[in-house]
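# what would the 3D arrangement of this be:
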Amino acid sequence: METVKVQTIGKEIIKPSKPSSNDLPTLQLSIMDQLIPQVYAVAFLFYTKDDLISQEQTSQTLKTSLSETLTKFHPFAGRVNGVTIDSTDKGAVFVDSSVDDCLLSDFLRSPDTKSLQQLLPFDAAEPIPTWPLLLMQCGGMAIGICMSHKLGDAVSISNFIQAWAATARGDGDTVVSPEFGSTKIYPPASGAIQVPGEDQLGKRTSITKRFVFVASKIEELRNKVASDAVPRPTRVQSLTSLIWKCVVASSTDTTREKALYQANNLRPKIPAVLSENLIGNPLFSTLTLNGKDNLETVQIVKELKKRSEEACFGWGSPVWVTGNVSPILDNVTVLVDSKDGQGVEAWVTLAEEEMLLFEQNTELLAFAFPNPSVLI
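Here you go, the predicted model:
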């Protein structure tokens, strides 16, 4: 389908419904937060439009509940200031928009990255703003949420969405207050450390495409990659093995060896120390090298997605939830649970010439469906 044309109706700064206390401390980022690229963690939620609820009603519900939610997620209403986030109550950016002549069923028949980018509340080609949180609601059928990745990971944005949705439904009293404090396990960030490569964000010639692995194919793949060392590989292990093999086979760079970098959520590993309500980047990483000095790094990130019904704002559960980062990083694969919770969507970003080879790989296509329709 053609790229969706989104028209901005209005932009508003939503402030917390109650001012933060004067003694609220500035949020100190950790060294792990600092090493995260200057990008946004992004979530897209799609809903079947309820004709009994106007776009104006939807917008007002979202704004009012957002204002109330920000009283608990106070750094989200602040501003990024180097290695800290000032809790200034300046607010989050909320954009109202509309899409002309586009049915949700048509959009989900073959969703592509360019169309999804139109649902972001900022231009991905522009410099990253200093707002920790930006949101867009589009025609009552979609919500695009951007959270500074330096503030938190996929679990963090999922926790925020659940709290916001519960507040919109009138269940704000059930929301557990988030915990901010990545520095409890990592040293504080330092302004003297410079993260290389950030000046190249958004200046890519790469392309992102979606591949879906259904449950039966994942099970088939798990049996195929099983070995004496790993007799029952997990879904992520199996998919990582296949995608990594196909990425390496598609590489046009013959001078550098490849390295595989995987980021994982540390919360469930030490639950006595890290709460699931912790906002931040408590990650542990694995790096597979081959002993060479000149390396090209490929990242595979497992996005953790809560049950979609928990993102109900009062007009039903989303029919599709997906996520990525923006601007999109080079050589990154993001894995997201599919709509049925059994399959997996892989959003793969590669150089254009390498993507041409990757998407034609017969071993990949034996298990993956290139950008199939999202069933609703």
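
# going by C-alpha atoms from here, please, whenever you check contacts or count neighbours.
Fine.

# strands of the stretch 151-300 of the chain, start to end?
179-180, 206-213, 257-265, 278-279, 283-288, 295-302 (DSSP state E, counting those that start in this stretch).

# mind checking how far the third one is from the chain centre?
Strand 257-265 sits 17 Å away from the centroid of its parent chain (C-alpha atoms, centre = their mean, to the nearest Å).

# ok so, going back, just tell me which of the strands of the stretch 151-300 of the chain ends up closest to residue 142.
Distance to residue 142, taken as C-alpha to C-alpha, is lowest for strand 206-213 among the strands of the stretch 151-300 of the chain, at 18.8 Å.

# so what touches that closest one?
With contacts defined as C-alpha atoms under 8 Å, 6 or more residues apart in numbering, strand 206-213 is touched by 112-113, 330, 338, 343-352, 355, 367-372.

# hmm, 6 Å instead?
Contact with strand 206-213 is made by 343-352, 368-371, as judged by C-alpha atoms under 6 Å, 6 or more residues apart in numbering.

# can you check stretch 219-226 too?
Residues from elsewhere that reach stretch 219-226 (C-alpha under 6 Å, 6+ apart): 232-233, 238.

# hmm, try it at 8 Å
Under C-alpha under 8 Å, 6+ apart, the answer for stretch 219-226 is 232-235, 238-239, 241, 367.

# would you do the same for the sequence below? I want to compare the two.
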Amino acid sequence: METKIISKENIKPSSPTPSHLNTFDFCALDQIIVSPYVPIILYYPNNNGDNSNHALQRSEVLKKSLSETLTWFYPLAGTIKNDLSIDCNDIGANYIVALVRGRLDEFLRHPDHGLINTFLPCEPSFNKSSIGNRVTNVQVNIFECGGIAIGLCSSHKILDGAAVYTFMKAWSNMARGAEEVVYPNFTAPSLFPAKGSWLRDTFMVLGESLLKEGKCRTKRFVFGPDAISRLRDRAESNGVQRPTRVEVVSSLIWKCAMAATTEACGIQKPSSLTHWVNLRPKIKSNFSNHLIGNIVWVSNAVCLASDETPLHSLVNRVRESISKINVEFVEKAQGDEGSFAMQKSLQEMGEITGSIGAIENYGFSSWCKMGFYEIDFGWGKPIWVTGVVAEGAPVFVKFVTLMDTKSGEGIEAWVNLDESEMEILQKNQELLSYASLDPSPLLNGEIGALGAGLGQATDQFVKEINPLQTA
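Predicted coordinates:
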């Protein structure tokens, strides 16, 4: 399946940015991000019998609405000035249109992880400086059947997952002429003012220590609602009070990934699980949901090499680490004195890991319940949403992105590991008793997870249940 670029252009804001807004300063929390881009792709089937020419017409709607949306989200039409700010120069979004030789349903039957990043306008990696780069990059991929995949690479220096959703929601509402208008909130620099570069320097060192060299493999483990219910029951039966979906899925993957690392290395290492926690629900403001920036902080759960790893014990550790990032912490982290709370939090994490020595880290980020499957540009909702895929990357971090399945009840875990560890993990029977390995998204991820190997789609079954009659 080949992707061929047919056009490139700049989409400028429909109205110029006022001169007093020509520079946008990052908030303190923006300094903790080391990866340059937040990648996301939304896949839309052609359910109307249209062809690729109609899809090209849809692209015109996307361009016009993007221009109007960038007027409100003016920093997203600029370029990265330096590590502290954006030049809001109205250079516009990089907008690419590509034709895909193949049908969307053919791709979705057996998604090739090596192809997914070809639907993005830029390559997500850790080896590029983002200074001078555009904040917003879009690629509209049009399949032969008229299906569309919209790929977005936005700068991680100003947008986290929740902020990407706010932008996509605003853009899609504009495209379909919805009555609801989504206005961004750019007050993060005043809530979390940046005082010097100590936070950036600290996380830069931390980020470099997490980088791995080798060959990354990305696999998708899909947990259906029944499997998640069984996981929660398993934790509850051992004393965990009302564990969440994210807690039990994260803990199981951590448990099995630790076992894979031990088998691959021949020794059991101390391990930590870091979760990026969205702070917006913990901010006392009516407008925090649309707050633009990296409004996140990192939690840290630790497991010593000598520790036993029953699931309920790991769930408790994950819960305890996340619970420390509460309303009280967020209040202390705000304002001119907020750096003290952040320094104390980092110091506590450093003391724990420093006393252990070399430690194996697994990073987690949850995009669950963010609403990406509700993004409708006027021709329906996406059938699939994908995020970070590091397949084949020579430099990577051990990272897991948790995303909703289309129903909103299951979880897709996109796991990025070294190929030797992934070879072991994908055969872990405990993990496969709850999760299906890379099932077709045409099943919406809701089959399987009842036992090892169940839920794997056969071609014949996909044909029978395939909802994409024309795509």
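
# any idea what the TM-score comes out to?
TM-score for the superposed chains, counting by TM-score structural alignment, normalised by the length of the first structure: 0.91, backed by 371 aligned residues with a C-alpha RMSD of 2.4 Å.

# before we move on, back to that, drop anything exposed from the contacts of stretch 219-226 of the first structure.
Buried subset of those (neighbour count, 16 or more other C-alpha atoms under 10 Å): 233, 235, 238-239, 367.

# possible to save the contacts of strand 206-213 of the first structure as CSV with neighbour count?
Below are these laid out as CSV (neighbours: other C-alpha atoms under 10 Å):
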residue, neighbour count
343, 19
344, 23
345, 23
346, 28
347, 22
348, 24
349, 23
350, 24
351, 17
352, 14
368, 22
369, 17
370, 18
371, 18
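
# mind checking which of the residues you listed are in helices?
Per DSSP state H, helices hold the following members of the contacts of strand 206-213 of the first structure: residue 352.

# sorry, back to before: just the contacts of stretch 219-226 of the first structure now: which is nearest residue 195 of the first structure?
Nearest to residue 195 of the first structure, judged by C-alpha to C-alpha, of those is residue 241 at 28.7 Å.

# excluding residues flanking it in the chain, which one is nearest that closest one?
Once flanking residues are discounted, residue 241 of the first structure sits nearest to residue 225: 7.9 Å by C-alpha to C-alpha, 6 or more residues apart in numbering.

# what's the spacing between the residue mapped onto that neighbour from the second structure and residue 434 of the second structure?
Under the alignment (TM-score structural alignment), residue 225 of the first structure pairs with residue 235 of the second structure. Distance of residue 235 of the second structure to residue 434 of the second structure, computed by C-alpha to C-alpha, to the nearest Å: 14 Å.

# same deal with residue 141 of the second structure?
Separation of residue 141 of the second structure from residue 434 of the second structure (C-alpha to C-alpha): 34 Å.

# near the residue opposite residue 187 of the second structure in the first structure once aligned, how many other residues are there?
Taking TM-score structural alignment, the alignment pairs residue 187 of the second structure with residue 181 from the first structure. Close neighbours of residue 181 of the first structure, defined as other C-alpha atoms under 10 Å, add up to 18.

# check contacts around residue 181 of the first structure.
Going by C-alpha under 8 Å, 6+ apart, residue 181 of the first structure touches 27-28, 278-280.

# ok, those residues vs residue 85 of the first structure, which is closest?
residue 27 (5.1 Å).

# three-state assignment of the nearest residue to the closest one once chain neighbours are set aside?
The spatially closest residue to residue 27 of the first structure, leaving aside those adjacent along the chain, is residue 85, at 5.1 Å (C-alpha to C-alpha, 6+ apart). Of the three states, residue 85 of the first structure takes strand under DSSP: H, G, I helix; E, B strand; the rest coil.

# residue 77 is in contact with residue 85 of the first structure, correct?
No - the criterion here is C-alpha atoms under 8 Å, and residue 85 of the first structure misses it with residue 77 at 9.5 Å.

# which one's more surrounded, these two?
residue 77 (27 against 23).

# quick check: that one touching residue 89?
Yes - Residue 77 of the first structure lies in contact with residue 89 (C-alpha under 8 Å); the separation is 5.1 Å.

# who touches both of the two?
With C-alpha under 8 Å, 6+ apart as the test, residue 77 of the first structure and residue 89 both reach 15-16.

# I'd like to know which of the contacts of residue 181 of the first structure is nearest to residue 50 of the first structure.
Minimum distance to residue 50 of the first structure across the contacts of residue 181 of the first structure is 32.6 Å, recorded for residue 279 (C-alpha to C-alpha).
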